[in-house]
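J.: fold the following, please.
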Amino acid sequence: MKKPLLTVVLVSLLSTSAFAGSAFTEAKDSVKYRQSAFQLIRHNMADIADMLKGDVSYDAERVNKRATALATLTTLPWEAFTVPGAEQGGGDAKAAVWKNLSDFQSRGEKLATDALALKSAADSMDQAEVRKAFGSFARNCKACHDEYKN
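T.: A predicted model of the protein is given here:
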């Protein structure tokens, strides 16, 4: 039986030595941690996007579940970029992350704020509000990728 992606990534995230408060034993641990967090963000985003595009039936309760997850998940990856040597640990982050860490971190804070707005829209069960909030969330996510991800 194939394990759901969310389960696999959560187990990976929680079992890694990187998940010990904010203590990372090596730079590569911080990379694994942030990549796991971003994988979960991507999974939850894609599910909402598929519903909004009409690729799958819209389910307001499922959107709410995904938005709730995003409100938490979007707070996770940022500390892993501040670990000494994290820029040399590998991954898809451009060197610009560490040259402009303040801007990068503020974009992370904005993503988390956008996720809270998405959660609020999902709580309303109004698909039009969800679509609007998701659009802001996705644009911010893409803008950061354009600037800071290889």
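
J.: every contact and neighbour count from this point should use C-alpha atoms.
T.: OK.

J.: looking at this structure, which helix is longest?
T.: Ordering each helix of the chain by length in residues (DSSP state H) puts helix 27-53 first.

J.: how far out from the middle of the chain is that one?
T.: 5 Å (Cα atoms, centre = their mean, to the nearest Å).

J.: after it comes which helix or strand?
T.: For helix 27-53, the following helix or strand on the C-terminal side (DSSP states H and E) is helix 60-73.

J.: would you check that L73 makes contact with A37?
T.: Yes: with contact defined as Cα atoms under 8 Å, L73 reaches A37; the gap is 6.4 Å.

J.: contact partners for the residue positioned nearest the centre of the chain?
T.: Nearest to the mean C-alpha position of the chain, by Cα atoms, centre = their mean, lies I41 at 3.3 Å. If you count contacts by Cα atoms under 8 Å, 6 or more residues apart in numbering, I41 has them with 70, 73-74.

J.: distance of it from Q127?
T.: Note on I41: its distance to Q127, by Cα to Cα, to the nearest Å, is 20 Å.

J.: for G108, same thing?
T.: Per Cα to Cα, G108 is found 25 Å from Q127.

J.: those two - which one has more neighbours?
T.: Between G108 and Q127, counted using other Cα atoms under 10 Å, the more crowded position is G108 (20 against 17).

J.: report the contact partners of that one.
T.: Neighbour list for G108: 74-75, 78 [criterion: Cα under 8 Å, 6+ apart].

J.: what about it, helix or strand, and which?
T.: According to DSSP H and E, G108 maps onto helix 101-124.

J.: one more to line up against the first:
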Amino acid sequence: MKKSLIAIALLCSGIVFSQSSHANAFVNGEDAVTYRQATFQAIRFNLVDINDMFRGNVPYDLERVQRRAEALATLSQLPWEAFNFPGADHASGKVKAALWQNLEDFNQRGEKFAADAAALHQAAQGGERREIQGAFREFANNCKACHDNYRAD
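T.: Predicted structure coming up:
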């Protein structure tokens, strides 16, 4: 009986959680901008650290590259919903108007960005520096291409 009550309680909490998870985390467009900017700052930190290792600015450390690549694989999935939140197009931020006019293209680039980060993570787990560098180059080039098209400086 006790196990049945626990199971029912867990099931009910799961239903409540799943219903609340469909709601968006953002209060307004400015909140969405803050979220995406914070996410991109974390992406930037991890990207720059790997780049510094490949350029010889800091010693190369495979374990650190692996941690950074794992973080990038997770972080690269996060910012896109903040661009699709109602009102995000009218909020402040460093984006060109072209982004809102080409949101489908932008979202596709976001999917590629996340896929490139996953490939980088996989290459890093393999440990072969050349493979990691190639995957990193692809990831970084995709990042830059999106900035060139959609980020206002």
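
J.: quick one on the thing from earlier: the longest helix of the first structure vs the second structure, average distance?
T.: Helix 27-53 of the first structure differs from its equivalent in the second structure by a mean of 0.3 Å after superposition (mean Cα distance after the TM-score superposition for the first structure).

J.: residues in the second structure aligned with that helix?
T.: Per the alignment by TM-score structural alignment, helix 27-53 of the first structure matches residues 29-55 in the second structure.

J.: G85 of the first structure matches what in the second structure?
T.: Match for G85 of the first structure (TM-score structural alignment): G87.

J.: residue contacts, its match?
T.: 28-29.

J.: do you know how far it is from K2 of the second structure?
T.: Distance, G87 of the second structure to K2 of the second structure, using Cα to Cα: 48 Å.

J.: N84 of the second structure now?
T.: From N84 of the second structure to K2 of the second structure the distance is 45 Å (Cα to Cα).

J.: okay, those two: which has more neighbours?
T.: Neighbour tally, N84 of the second structure and K2, criterion other Cα under 10 Å: the higher count belongs to N84, 15 against 7.

J.: tell me the contacts of the more buried one?
T.: Applying Cα under 8 Å, 6+ apart to N84 of the second structure gives no contacts.

J.: just Q88 of the first structure next, same as before
T.: Applying Cα under 8 Å, 6+ apart, we find Q88 of the first structure in contact with A27.

J.: 10 Å instead?
T.: 27-28, 31, 95 (Cα atoms under 10 Å, 6 or more residues apart in numbering).

J.: repeat that for N141 of the second structure.
T.: By Cα under 10 Å, 6+ apart, the residues touching N141 of the second structure are 113, 116, 135, 147.

J.: give the aligned equivalent of the first one in the first structure.
T.: I take that to be F113 of the second structure. F113 of the second structure maps onto L111 in the first structure, by TM-score structural alignment.

J.: neighbours of its match, how many?
T.: Here the number of neighbours of L111 of the first structure (other Cα under 10 Å) works out to 23.

J.: need the contact list for it.
T.: For L111 of the first structure, the contact set (Cα under 10 Å, 6+ apart) comprises 70-71, 74-75, 105, 117, 136-141, 144.

J.: could you check how far S22 of the first structure is from H145 of the first structure?
T.: Here the criterion is Cα to Cα. By it, S22 of the first structure lies 24 Å from H145 of the first structure.

J.: now swap in I48 of the first structure and tell me
T.: Distance from I48 of the first structure to H145 of the first structure, by Cα to Cα: 19 Å.

J.: tell me which of these two has more neighbours.
T.: The residue with more neighbours, out of I48 of the first structure and H145, is I48; 24 against 14, by other Cα under 10 Å.

J.: tally of neighbours for the nearest residue to the more buried one once chain neighbours are set aside?
T.: Of all residues not flanking I48 of the first structure in the chain, V63 sits nearest, at 5.9 Å (Cα to Cα, 6 or more residues apart in numbering). Neighbours of V63 of the first structure under the rule other Cα under 10 Å: 26.
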